[in-house]
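K.L.:
whatever this is, show me its structure:
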Amino acid sequence: MEDCAQMSMDQVEERLRSLIEDWGLSPFGKNIAFMWLSKAAIDETDQLSRLRQWTVMQLNKRQRPANVSPWQFGCPNLLPGLRSQPVWLEDMYDTFPWIRKLETAFPVIRDEMLQLKHSTANFQPYRAPSWAGVKQAADGVGSISHDAGDWNVFYLHLHDVDYAQNRALCPMTTSILESIDQHYEHAFFSALAPQTHITKHHGPTNKKLRCHLPLVVPSEDSCRLRVGDEIVHVREGECFVFDDSFEHEAWNDHPTKSRIVLVVDVWHPSLSGPETKFFKFLRKARLKMERKHAEGDQDGFYQILKDAQHLQANPDAIWT
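P.N.:
Predicted coordinates for the structure are as follows:
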């Protein structure tokens, strides 16, 4: 296929509009996206350099940027020009100053999470579409991503689904999340039952990073996360940030007690403000269209989320 560098401006514009057409946006969304990408094409400053590189990569039908880690090859959406490392620990507090607030609030967040045991709203089994999990769930709702034990979640934010009722039960946690400038609007409590293994997998993109605040950890030697070729041992009240575009997996090897963490996704700090604004717009526009087109798809992400909300999580898999 002809590289866009050898094409005329009219040919580039035609291919750009064809690219945007594939995103499934509304007519208004298509026009906004075209304006953004056209601006990136002529802006020679660093503010839009990653968006510009990504656009060229998309136009040239390249699957991923050059020089990415082999551990990221399974991630479907990789943006060029971002700082890339499996785990962010060395300068974590300088890069993510809000983490100090999160760790300071650890007792309050932990208490709100523990109070859910007595609430009518509770954790739900983690489920995914059939193509994204390890095997089909026994109850027929989606697939599971663990090959041992049990995995349950309590969503606070996820893909513009309405979890206001859940957030109302955790007002302090919600307030702290809303104070994070780069919040990706994806946050949840994650409970691994005793002797649970979440199998190796990749996140959907490197445009975001993932922060864990461990709330309940039975013992340091029983709970760990592998990200790429690095191992993180989990400690209560101590955050860590990792890039979930790298292959990763998690364990709770404790024989009798669960591990519970708060998971918070944030936009990658290498993105400029304008780039984050564009990708926020694109993400929300695509989620809106995907949700509209997903109606009636029993193996679709949104239908599975809806069905899983009505499933009863095993209390012993959470509150042991």
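
K.L.:
please count neighbours and contacts with C-alpha atoms only from this point.
P.N.:
Will do.

K.L.:
this protein: strands as residue ranges?
P.N.:
Secondary structure of the chain (DSSP state E): strands located at 87-88, 124-125, 135-136, 143-144, 146-148, 151-157, 183-192, 196-201, 208-216, 223-227, 230-233, 240-242, 248-252, 259-267.

K.L.:
would you list the ones you listed in TSV and tack on distance to Leu19?
P.N.:
Converted to TSV, the strands of the chain look like this (distance: least, CA to CA, whole Å):
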stretch	distance to Leu19
strand 87-88	33
strand 124-125	36
strand 135-136	33
strand 143-144	31
strand 146-148	36
strand 151-157	29
strand 183-192	24
strand 196-201	28
strand 208-216	22
strand 223-227	32
strand 230-233	36
strand 240-242	31
strand 248-252	31
strand 259-267	24
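
K.L.:
so for Met35, which of those sits nearest?
P.N.:
Evaluated with CA to CA, those place strand 259-267 nearest to Met35, the distance being 22.1 Å.

K.L.:
name the helices or strands packed onto that closest one?
P.N.:
Applying 3 or more CA pairs under 8 Å, 6 or more residues apart in numbering; DSSP states H and E, we find strand 259-267 packed against strand 183-192, strand 208-216.

K.L.:
ok, residues contacting that strand?
P.N.:
182-194, 207-218, 223, 252, 276, 318 (CA atoms under 8 Å, 6 or more residues apart in numbering).

K.L.:
cool, stretch 211-224 as well?
P.N.:
Contact partners of stretch 211-224, identified using CA under 8 Å, 6+ apart, comprise 102-103, 106, 109-110, 231-242, 250-254, 257-266.

K.L.:
please redo it, this time with the cut-off set to 7 Å
P.N.:
For stretch 211-224, contacts defined as CA atoms under 7 Å, 6 or more residues apart in numbering pick out 110, 231-242, 250-254, 257-265.

K.L.:
one more, for comparison:
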Amino acid sequence: MLDPALFDWAPEISRHWSDIREEALAIYRDVEAIPPLRRISPDHRRIASDDRWRSFFLLGYGHEVPANIARARRTYELVKRIPKLNSAFFSILAPGAHIVRHRGVTKGFFTAHLGLVVPEDSENCTIQVNDQDLHWKAGEWTMFDDTCEHEVWNNTDQPRIILLCQVGRPLRWPASWVATAFMLYIKHSPFVREARHELRSWDDAFRVAEDNERV
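P.N.:
Below is the predicted model of the structure:
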């Protein structure tokens, strides 16, 4: 686990968590038009076997998603203050969701979760990092090394919504150079190009859902 107090930007953003939550809930109204992560990211198909893990991307591997940013302007204004921000998205776990045990591919960044909507039965909504069980709290950060093995369960009857950020880790040279080169490769890789294409197609579905709300 990482201590959020080590990062200047963490308390500033968490102070405005209710603003972020408000935007996330407005987006959640059209949850069926939010893409399941396994549909847009080939790398996640091995750890998410169904559509109960959905992700609304504002930034993915350094690529902005302008249409989504327009729907969550305050959130993006806040997360852009994070140095070395790699990805930022609303991560939604439906009731009964399970993300199997896995680990990230590089120590170049760490993962930060800001709790937005947490089930009342929070003890049954769990992320296990190595052998430590953690539970999200609204308005608070949960941070960890993405290369540690982790697994997630939502064994409740309510959704869990967080703001998930992948953040570049402070590293010394030459490790910093290696991490930068690796992330640059990922940013321009075929799998990221495919994900961006899928996101554009899902935006059409989200626009239709928004139009239906206005009818």
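
K.L.:
ChimeraX command for the buried members of the contacts of strand 259-267 of structure 1?
P.N.:
To isolate the buried members of these in ChimeraX, using 16 or more other CA atoms under 10 Å:
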select :182,183,184,185,186,187,188,189,190,191,192,193,194,207,208,209,210,211,212,213,214,215,216,217,218,223,252,276,318
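
K.L.:
just want the most central residue of structure 2.
P.N.:
What sits nearest the mean C-alpha location of structure 2, by CA atoms, centre = their mean, is Leu164, with 3.0 Å.

K.L.:
show me what that residue aligns to in structure 1.
P.N.:
Here Leu164 of structure 2 is matched to Val263 in structure 1, going by TM-score structural alignment.

K.L.:
now that match: how far from Pro194 of structure 1?
P.N.:
Per CA to CA, to the nearest Å, Val263 of structure 1 is found 19 Å from Pro194 of structure 1.

K.L.:
and what of Leu16 of structure 1?
P.N.:
With distances taken as CA to CA, Leu16 of structure 1 is found 50 Å from Pro194 of structure 1.

K.L.:
and the residue nearest to Pro4 of structure 2 when sequence neighbours are not counted, how many residues sit next to it?
P.N.:
Using CA to CA, 6 or more residues apart in numbering and skipping residues adjacent in sequence, the residue nearest Pro4 of structure 2 is Ala10, 6.0 Å away. Neighbourhood size, Ala10 of structure 2 [other CA atoms under 10 Å]: 19.

K.L.:
aligned counterpart of Ala10 of structure 2 in structure 1, please.
P.N.:
Alignment note (TM-score structural alignment): Ala10 of structure 2 maps to Ile99 of structure 1.

K.L.:
what does His310 of structure 1 align to in structure 2?
P.N.:
His310 of structure 1 maps onto Ser201 of structure 2 when the alignment is built from TM-score structural alignment.

K.L.:
ok, the match of Ala10 of structure 2 touching Met92?
P.N.:
No - look at Ile99 of structure 1 against Met92 with CA atoms under 7 Å: they stay out of range, at 8.1 Å.

K.L.:
longest helix anywhere in structure 2?
P.N.:
Longest helix in structure 2 by number of residues (criterion: DSSP state H): helix 190-214.

K.L.:
can you list contacts of that helix?
P.N.:
Residues outside helix 190-214 of structure 2 that contact it (CA under 7 Å, 6+ apart) are 30, 33-35, 40-42, 186.

K.L.:
if you count neighbours, what's buried in that helix?
P.N.:
For helix 190-214 of structure 2, burial by neighbour count (16+ other CA under 10 Å) applies to 192, 195-196, 199, 202-203, 205-206, 209.

K.L.:
what do you get for stretch 33-53 of structure 2?
P.N.:
Within stretch 33-53 of structure 2, the residues that count as buried by 16+ other CA under 10 Å are 33-41, 48, 52-53.

K.L.:
possible to save those residues as TSV with distance to Gly60 of structure 2?
P.N.:
Formatted as TSV, the buried residues of stretch 33-53 of structure 2 follow (distance: CA to CA, whole Å):
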residue	distance to Gly60 of structure 2
Ala33	18
Ile34	15
Pro35	14
Pro36	15
Leu37	12
Arg38	14
Arg39	15
Ile40	11
Ser41	11
Ala48	18
Arg52	20
Trp53	16
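
K.L.:
what is the burial count for the nearest residue to Ala5 of structure 2 once chain neighbours are set aside?
P.N.:
Spatial nearest neighbour of Ala5 of structure 2, chain neighbours left out: Pro11 (7.4 Å); criterion: CA to CA, 6+ apart. Using other CA under 10 Å, the number of residues around Pro11 of structure 2 comes to 16.

K.L.:
over to Arg224 of structure 1?
P.N.:
If we define neighbours as other CA under 10 Å, then Arg224 of structure 1 has 17 of them.

K.L.:
alignment lookup: it to structure 2.
P.N.:
Aligned by TM-score structural alignment, Arg224 of structure 1 pairs with Thr126 of structure 2.

K.L.:
for that match, give its distance to Ala48 of structure 2.
P.N.:
Using CA to CA, one obtains 16 Å as the distance from Thr126 of structure 2 to Ala48 of structure 2.

K.L.:
again with Pro66 of structure 2
P.N.:
26 Å.

K.L.:
over to Gly168 of structure 2?
P.N.:
Distance check for Gly168 of structure 2 against Ala48 of structure 2: by CA to CA, it reads 24 Å.

K.L.:
ditto for Ser189 of structure 2
P.N.:
For Ser189 of structure 2, the distance to Ala48 of structure 2 equals 21 Å [CA to CA].

K.L.:
same check on Val178 of structure 2?
P.N.:
Distance, Val178 of structure 2 to Ala48 of structure 2, using CA to CA: 29 Å.

K.L.:
then Val152 of structure 2?
P.N.:
Remark: distance between Val152 of structure 2 and Ala48 of structure 2 (CA to CA) = 10 Å.
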